[in-house]
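Trainee: Just a sequence and a predicted model for now, questions to come.
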Amino acid sequence: MIRILALLLCLWPSLSLADRLKDIVDVAGVRSNPLVGYGLVVGLSGSGDGNLGLTRQSLQSIMSRLGLEVNANDLDAKNVAAVMVTAELPPFLKPGQVLDVTVSTSGKAKSLQGGMLLMTPLMGADGEVYAIAQGSLVVGGLGVEGGDGSSVVVNIPTVGRIPRGATVERMVDTAFLESEYFVLNLGRPDFSTAGMVADAINGQFGEGVAVALDGSSVRVRAPADPGARVPFMGMLEQIEVEPAQPPAQVVVNSRTGTVVIGGTVRVTPTAISHGTLTVRVNENFDVAQGATVVNGENGNVVVPGEPVVLPDTEIDVAEETNPAFVFDPGVSLSSLVDAINAVGVSASDLVSILEALHSIGALRAELIII
C-alpha cells in the first residue's frame, strides 16, 4: 500500500505558526568541537586483545612511564583492549567541568563489559589536549562464547560510555565577547526567511541593527558592553519569525512506497491515464494412445503404439482500463493527492507517473527519489 504524507505547509494562514529564532538559527562560532584519543581499557574478563602487538606495546609504554621495565613480548593482553575514545566539547565549557565520553574497541577485543579506561588525553583538530578521560565503562551489550565455538551477542558489547568521564583541561576560544557583530546562520538557507529575520530584529531593536548578508546569514550589531551581550542574545533568541514557504518538492522513497509532497506543489493542465496489461499463459498436456495400422491376410490390423503427448497452450490477455483524470491549471496539493489515491497505483507505478509529469514540465516541483 502506498503511503502519501501530505505536508500542508503554509496552505492556510490560520495554520501558520511563527518560530523562535533559537529554533531556526545558529550563532556563528558557537558550536561544539569533536575530541578524540587513544587509550587502553583494563580489567576485562578474558575478552581483550590477547597477543595483539599494538595493545602489548601500548601496555609496555604505560608501564615504562610508571617506572617499570618490561618486555612487550612478555605481556599478555587478554584482559586489556586498545580503544578509541571520542567526545563532544560543548561551547563555553570551562576547565574543571566534565563531559561524557564514548569508548570503542580498535583491536580484537570481543567485549568491554566490566572494563575501566585508563587516563586518556583527548585532542582537538589542532592537536592540542582539551580534556582527560578515565573511568569505569557502562556497556549495554553482552557477548558470550562457549568452548565449542558457539557464541551469542546481544546489542554491541564492543562500545561503551563513561558518563561524566572526562574533565575539561582547556577552553576553546571564541569571539563571542570580542566580535563587533553576531552572525546568525539559518538552519535551512532561504533568502525570504533571511530578510524576515533581519526585519524582525530591526523591529525589536531599531533600524540598522540587523542586515541580511545572503540567503543563509544575518549580521547583527552586538552591544559594546560585554556584560550586555548574553542578555541581548537571550532576547534575540525569543524573537518570533514566520519562515517563508519552502521550495516545492516531491520526495519519493521507491523502496518503501512513501511519498512526501510539499504544500506548495502545483500541477499544470495535464491528462493522465494509467492501465495495466496482464498476459497469462497456461501450459497443459493431452495424452493420446498411439496406434499402427498393419495390412494382413485377414485385412487391416490396428496395433497399439506408444502414448503420444500433445501440448495444449492457453494464452489469456487482459488489460485493465482506468479512466483518464485531468489536472486543471494551478491544481493544489489536495487535488493531486486525491487523484493519485483514486488511481490505486503501486509504488513503482507512482514513481513512473511523477517522473513523467516532471519530464514534461507539468509538475512544478523538484522531484527527489531516494
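Mentor: Yep, that arrived. Note that the structure is a prediction, hence the values are computed from the model and not measured.
Trainee: make it CA atoms for all contacts and neighbour counts henceforth
Mentor: Fine.
Trainee: Just give me the neighbour total for residue 358.
Mentor: 16 (other Cα atoms under 10 Å).
Trainee: quick one, what contacts it?
Mentor: By Cα atoms under 8 Å, 6 or more residues apart in numbering, the contact list for residue 358 reads 364-365, 367.
Trainee: wait, which of these is closest to residue 85?
Mentor: For those, the residue nearest residue 85 by Cα to Cα is residue 367; the value is 41.3 Å.
Trainee: Mind listing what's buried along whichever strand or helix holds that closest one?
Mentor: Following DSSP states H and E, one finds residue 367 within strand 366-369. The neighbour-count check on strand 366-369 (16 or more other Cα atoms under 10 Å) flags residue 367 as buried.
Trainee: one more structure, for comparison:
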Amino acid sequence: MSKTFIRRWQTWLRNGAAALLCLGLAAPVAAERIKDLATIQGVRSNPLIGYGLVVGLDGTGDQVRQTPFTQQSLTNMLSQLGVTVPQGTNMQVRNVAAVMVTATLPAFAQPGQTVDVVVSAMGNAKSLRGGTLLMTPLKGANGQVYAIAQGNILVGGAGAEAGGSSVQVNQLNGGIISNGAVVERSVPTTFARDGIIRLELNHTDFGATQSVVAALNRRFGPGTAMSSDARVVQLRAPLEPAAQSAFLSQVENVDVRLPPARAKVVINARTGTVVMNRTVTIDEAAIAYGNLSVVISRGMDVDQPDTPFGGGQTVVTPTTDIEMRSDQGSLQHISTSANLSDVVRALNALGATPQDLLAILQNLKSAGALRADLEIV
C-alpha cells in the first residue's frame, strides 16, 4: 500500500470525523404544536368594563369632599333602593369607594358561566381590603351589558399605620374577585365560512408559515392547507359544525418543525439587560473602549484668626474638588463567530460590564459587524 494512499485515507478520516462532529453538535430543529404557534381567526376574547361602589371598608374609603362622584353614586344607589337623601346633604362616609371593574369575556362563553374580575380604586381610597363590590353591570365596546359583577374583594397587599408612621406591602388599591361576574349574554363566534378556517400565526414569518402548511398537508393530505401571506394559513375543513370541532382538535396537535428564528438582540437600556437568540453572529471587528468618570467632592474649611484677641472672626468656607479619572482602554480584536456560544465568549473576553455592552452592540450594528436585528426597549 503506497504512502500517498495512506495519507489520502487519513485525510478522508479527519474530514469525515469533523463533518460528523459538526452534525452532532448542530442544534436540533425544534418541533412545536400548532396550538402554541397560531390562533384560530374569529376565536377571540372581549374586554368588559364597569363602574361600581365598594362598601364595608374600615375607614379607608374615599374622602367624599374630594371625590364628589362617590357621593353622587351613593345617592343614586340609595334612591334606587327606596332611600331618599335630602338634597344638599353632605355625607361624610369613609367606608365607601368608587371603583372601576374590568373583566375579560372568553370566546364561547354562555349565560350563567362565571369569570374573574379586577377591581381598582378610582378615588383617593387608602385600601380596598375587606370591601364588598356591589352589583355592577359590565359592558362591552358597544355599550351592551354582558356580565354582572359582585362579591368580596381579595387584596394581595397589607399595610398598617400608627403614630404618624406607616408600612405597606404591595398594592392596596386594587384586588380581584375570583368568579366574581356572571355572564348574562353570549357573543356569537364564527370561525368557519363555507368550510374555510383561517389560522393566524403569532409571529410574521414566511418560513414558519410554509412549515405549518407542509405539516398540515402531510397529516391531512395535499390541498388541505395553503398560505395566504406570512401570517395566515387557510384550511379546508368539513362543512358540518361537529366535524369542524373534531378537525380543529387534530389540527392543534400537529407538530411543526420550525426554521431558525430571525437573529435578534434585545437591549433593556433601563436595567442593562442584554438578551440574544442562538442565530446571532458577529463578523470580525476591532473594538476600543474605556471608562471615563468624574468625581466631585465637597467639604468645609474653617479659617480662624492667628491670635485669640486680634479682632478676627472664625469663617467657614466651602471647598469643591473635581477629579477626572479615565480607565486605560485598549483595542480588542473579535473574530468571526459561528454560533451564540462564540458570541458570548467574544463579548466576555472584552471584560465589559452590561452597560458597556449596550454601547458596544450598538456600535457593532452601526459598523455592520453585528448580524442581527437590534431592539432597544
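Mentor: Good, I have the coordinates. Just so it is clear, the model here is predicted, and its values are computed rather than measured.
Trainee: And for the strand holding residue 367 of structure 1, what's in contact with it?
Mentor: Strand 366-369 of structure 1 has contacts (Cα under 8 Å, 6+ apart) with 248-254, 354-355, 358.
Trainee: can you point me to the longest helix in structure 2?
Mentor: The single longest helix within structure 2, with elements called by DSSP state H, is helix 3-25.
Trainee: Counterpart of residue 179 of structure 2 over in structure 1?
Mentor: By TM-score structural alignment, residue 179 of structure 2 lines up with residue 164 in structure 1.
Trainee: That match belongs to a helix?
Mentor: No - with DSSP: H, G, I helix; E, B strand; the rest coil as the criterion, residue 164 of structure 1 is assigned strand and is not in a helix.
Trainee: How many residues are close by it?
Mentor: For residue 164 of structure 1, the neighbour count with other Cα under 10 Å is 14.
Trainee: pretty sure it contacts residue 102?
Mentor: No - applying Cα atoms under 8 Å as the test, residue 164 of structure 1 and residue 102 come out as separate, 10.5 Å apart.
Trainee: Quick one: the helices in the stretch 251-377 of structure 2, in order.
Mentor: 340-349, 354-367 (DSSP state H, counting those that start in this stretch).
Trainee: between the contacts of residue 358 of structure 1, which is closest to residue 110 of structure 1?
Mentor: Among these, and counting by Cα to Cα, the member closest to residue 110 of structure 1 is residue 367, at 45.3 Å.
Trainee: Now do the closest one against residue 247 of structure 1, distance only.
Mentor: According to Cα to Cα, to the nearest Å, residue 367 of structure 1 and residue 247 of structure 1 sit 11 Å apart.
Trainee: Go through the contacts of strand 366-369 of structure 1 and say which is closest to residue 139 of structure 1.
Mentor: residue 253 (35.2 Å).
Trainee: Which position in structure 2 pairs with that closest one?
Mentor: Aligned partner of residue 253 of structure 1 by TM-score structural alignment: residue 268.
Trainee: cool, residue 101 of structure 1 as well?
Mentor: Residue 101 of structure 1 maps onto residue 117 in structure 2 when the alignment is built from TM-score structural alignment.
Trainee: And what about that match, helix, strand or coil?
Mentor: Using three-state DSSP as the criterion, the local structure at residue 117 of structure 2 reads strand.
Trainee: element containing the nearest residue to it once chain neighbours are set aside?
Mentor: Of all residues not flanking residue 117 of structure 2 in the chain, residue 103 sits nearest, at 4.7 Å (Cα to Cα, 6 or more residues apart in numbering). Secondary structure from DSSP H and E places residue 103 of structure 2 in strand 97-105.
Trainee: centre of the chain versus that strand, how much separation?
Mentor: 22 Å (Cα atoms, centre = their mean, to the nearest Å).
Trainee: which bit of structure 1 covers it?
Mentor: So strand 97-105 of structure 2 sits over residues 81-89 in structure 1, by TM-score structural alignment.
Trainee: which residue packs closest to residue 290 of structure 2, ignoring adjacent ones?
Mentor: residue 329 (4.3 Å).
Trainee: and that neighbour, how many neighbours?
Mentor: 12.
Trainee: since we're on residue 171 of structure 2, how many residues are nearby?
Mentor: Close neighbours of residue 171 of structure 2, defined as other Cα under 10 Å, add up to 15.
Trainee: how about it, secondary structure?
Mentor: On the basis of three-state DSSP, residue 171 of structure 2 is classed as coil.
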